[in-house]
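A.B. asks: when you get a sec, could you give me coordinates for this:
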Amino acid sequence: MIFFWFLLTAALIIYVQGVLFRRYSLRNLKYTRRFQKNTCVSGDEIELIEELSNEKWLPVPWLRAESQLSAHLKFRGGDNFAVSSGQHYQNHRSFFSLAPYTKLKRTHRLTPVRRGVYTLSSITMTGGDLFGSIGVSQQIQLHGELLVYPKAADVPVHELPHHSWQGETEVRRYIVPDPFVVAGARAYQPGDSYRQVNWKATARSGSLQVHQYAYTASRTLMIYVNVEDGESMWRTVTNEALIEQGIEWAAGAALAVINEGMEVGFAANMAKEGEIDSVRVLPRSGHEQMNILLDMMARLKLERTEPFRTLLAQETGVGYNGLDLLIISAYWNDELERESERLRGLGHAVSVWTLPSAKKLADSDSLQEGRAGA
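C.D. replies: Below is the predicted model:
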């Protein structure tokens, strides 16, 4: 008889706690998930931060937070969470246990291995009773975004042909002395104008000194990236790694030009996420322009908006003259050569960098100037 009452009491306790936790386990729970920062460069390690608070008298014996994230976010191993990855997406599961009126903060380290836009859209919370036999779920909407910039490749921008050289940026090689940029003073030489005399330096040295002018240049570079990974491609990119390499080359060329104080623009037969037209950014200088380019490159979709030859043909009617044009493409054929010749006929200097084959992508020496002309 005692055993019977023991079983009855145990069954009643299990039933009551099951009803209690089913009804209240997910109540007054606050959960947030966010990235440590909103932007980073591909390959940087950042943090994904989870914060959970139990604002009620009832403990939470166990809680599972499950969400789907991009497979391009590589998590470092750790306790109390699990990741199962597929080709494009991965399931991320975190496990918690909270006492009454407690807060918990958990940090996961991850590395984005590819540029792009990564969002935190929703998460499913599942909690249950003391014995794990009953579970109740609730979906929470999240609003978080991580913008991953392409990693700027180290590219030989100095090898590009050039046209316009007069401006405010000092360069290492001789082009033309700029009378507005004074680098110092030197001794007077026959042929120097007396208007160039540096009177302060003359007084200090006791001999006639003239201004030493810096050699400066102003380059306006327009970069074009072809999303087509082969001549027969229609819309969808097969070799995504190859085109990603091209975007990194473009980022590297733009950064090198910006750091020299020169102007750079960008165009591609790709659209940004949520748009349908080919992207185009007019040439400008300054680090704000670089941020605009990186933001746009991060949001590029690897889908063709129009044939690359059409994009180049449209550039002949833009109205610019005497620019430096850099074309980055996985292939080169007679049609593209004809379009580049038309651009040269408008006074542009055109250079072509041909992307390497997939098996050579890891070779840092594979970047070569495929064709160049002025």
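A.B. asks: rest of the way, CA atoms for contacts and neighbours
C.D. replies: OK.
A.B. asks: after the helix or strand hosting Tyr31, which helix or strand is next? Please name it.
C.D. replies: Per DSSP states H and E, Tyr31 falls inside strand 29-35. Next in sequence after strand 29-35, counting helices and strands by DSSP H and E, comes strand 39-41.
A.B. asks: buried ones in the helix or strand just after that next one?
C.D. replies: Proceeding C-terminally, strand 39-41 gives way to strand 46-54 as the next helix or strand, assigned by DSSP H and E. Using 16 or more other CA atoms under 10 Å as the test for burial, strand 46-54 gives 46-47, 50, 52-54.
A.B. asks: all helices for the protein, in order.
C.D. replies: 2-24, 199-205, 240-259, 287-298, 308-315, 334-345 (DSSP state H).
A.B. asks: please give me the structure for this one as well, since I'd like to look at both together:
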Amino acid sequence: MRPRDLLSKWDNLLFLVFIFAVLFRQVWLIAFSVAVSVVFTAARIWNYYALSRITYRRLWRYRRGFPGESLTVRILTANEKILPLPWLRTTDPWPLAVGPQDETLLSPSHIADQGNLVNLYSLRWFEKVERTVALQLRQRGIYDLGPTQLQSGDPFGLFDNAVEHDNQEYLTVFPEVLPLERLKLDAEDPFGDRRARRRLVEDPTLPIGVRDYHPEDDFRHIHWPATARSGQMQVRMFQPVSSQVMVVCLNVSTSEQPWLGTYHTMLEQLVKVTATLVVHGVEDGYAVGLISNGCLAHADRPFRILPGRSRDQLSLLLQTLAAVTPYTTTPFEKYLVKAASNLPYGATLLIVTALVTPALLETLISIRRYRTHTTLICLQAAPPPTIPGVRVLHLPFSP
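C.D. replies: As a prediction, the model looks like this:
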């Protein structure tokens, strides 16, 4: 029987007792029934207003970090009304991967890899209570916090009430950045295009005019409308740019067939290698981009971040890698061919993969004609085959 139904029966019983006492002139019984009714009424009113104007806030200095780091969160709970609260219980769902350093602070939850941060309060009128919790960042990812459940009631323990406080927030744990030496890259020329970075090339996506045709010009750059108007062979002129663009291509597939599942330890290593390339690329002066066939958390499609040198580019790249999941909607080979056609001309491609399949080999052979600076970084146990025109690095991974 629900508490509300039980209390309704008590109300009916008290009413019958009151009528009986009046009919038989039992003063003490009249006083008793009235007193109990007054207590019930006061308890109902108290319970009705108990959770009004209650605030629960998480106060952060930082909400992002790397695995192994620690953060602090201040939890501010306030009763912003004149009615005091004899008891208040807050239940905040909290992922274990970013849980408190003292793991006993979390109570068990029915959801896997999650606990509940429970706090009990007794708040006077217009009182605020602040508590500080030290958190330990344990694993890469973007984690949801909240919503928080608030529960309170009357001081007599007759009623209780619960509401859900919509205060969802996100806590980001970036992937670990490895030392560049562990990737076995050449310290003098880590990305394999040092000479090309100083050479000025023409970007065919940036035309700036036309000029007369020279024998060494590419036949594909002939401007036929201008040739028809002038009566002489004309070719397009393009904006000269320096090839300081790098795009990291991450293949999140760890098995040849999707139904074979995901090797999560291998996936984390792939993300770490990608993060290392991204960070060192930005530090080395590249405009760094990122593409992957993996979907992001709370998304259902592959992502692409165009190269850029903005102040927030590195933060965007690392936050995107923090959200990478093993779920794919497109084979990596098809996605790479489609995405490579939209990348800047002369960009250096760094392809990070756990497997080198025949389909990927065919794709690399086909794109090497117009992507002269391509590096394949493979983490599978067996050495990958040699691909003419493609720099191959073998980093066998063992957990």
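A.B. asks: any idea what the TM-score is?
C.D. replies: In this superposition the chains share a TM-score of 0.70, using TM-score structural alignment, normalised by the length of structure 1; 310 aligned residues with a CA RMSD of 3.6 Å.
A.B. asks: what about the aligned residue in structure 1 for Leu171 of structure 2, distance to His72 of structure 1?
C.D. replies: The alignment partner of Leu171 of structure 2 in structure 1, by TM-score structural alignment, is Leu146. Using CA to CA, to the nearest Å, we find Leu146 of structure 1 at a distance of 12 Å from His72 of structure 1.
A.B. asks: now do Gly127 of structure 1
C.D. replies: Gly127 of structure 1 is 29 Å from His72 of structure 1, by CA to CA.
A.B. asks: between those two, who's got more neighbours?
C.D. replies: For Gly127 of structure 1 versus His72, neighbours defined as other CA atoms under 10 Å are more numerous around Gly127 (25 against 20).
A.B. asks: and whatever residue of structure 2 lines up with the more buried one, what does it touch?
C.D. replies: By TM-score structural alignment, Gly127 of structure 1 lines up with Ser152 in structure 2. Going by CA atoms under 8 Å, 6 or more residues apart in numbering, Ser152 of structure 2 touches 47, 50-51, 85, 87-89, 160-162.
A.B. asks: which members of the residues you listed are classed as buried?
C.D. replies: Here, 16+ other CA under 10 Å leaves 47, 50-51, 85, 87-89, 160, 162 buried among the contacts of Ser152 of structure 2.
A.B. asks: mind checking which of those residues are in strands?
C.D. replies: Taking DSSP state E, the ones among the buried ones among the contacts of Ser152 of structure 2 that sit in strands are 85, 87-89, 160, 162.
A.B. asks: for Leu120 of structure 2, state which of these is nearest.
C.D. replies: Arg89 (4.7 Å; CA to CA).
A.B. asks: would you mind finding the match for that closest one in structure 1?
C.D. replies: Per TM-score structural alignment, Arg89 of structure 2 is aligned with Arg64.
A.B. asks: longest strand in structure 2, by residue count?
C.D. replies: What stands out as the longest strand in structure 2, according to DSSP E, is strand 200-212.
A.B. asks: run through who's touching that one.
C.D. replies: 223, 226, 232-243, 344-346.
A.B. asks: helix or strand right after it?
C.D. replies: Counting by DSSP H and E, the next helix or strand C-terminal to strand 200-212 of structure 2 is helix 224-230.
A.B. asks: and that following helix, which residues are buried?
C.D. replies: Those would be 226-227, for helix 224-230 of structure 2 by 16+ other CA under 10 Å.
A.B. asks: what span of structure 1 is it aligned with?
C.D. replies: Under TM-score structural alignment, helix 224-230 of structure 2 has no counterpart anywhere in structure 1.
A.B. asks: helices and strands around that helix, which ones?
C.D. replies: Secondary-structure packing of helix 224-230 of structure 2 (3 or more CA pairs under 8 Å, 6 or more residues apart in numbering; DSSP states H and E): strand 234-242.
A.B. asks: ok, now with 10 Å
C.D. replies: Taking 3 or more CA pairs under 10 Å, 6 or more residues apart in numbering; DSSP states H and E as contact, the helices and strands that helix 224-230 of structure 2 lies on are strand 200-212, strand 234-242.
A.B. asks: how close does Ala11 of structure 1 sit to Ser25 of structure 1?
C.D. replies: 20 Å.
A.B. asks: Pro61 of structure 1 too?
C.D. replies: Going from Pro61 of structure 1 to Ser25 of structure 1 by CA to CA gives 9 Å.
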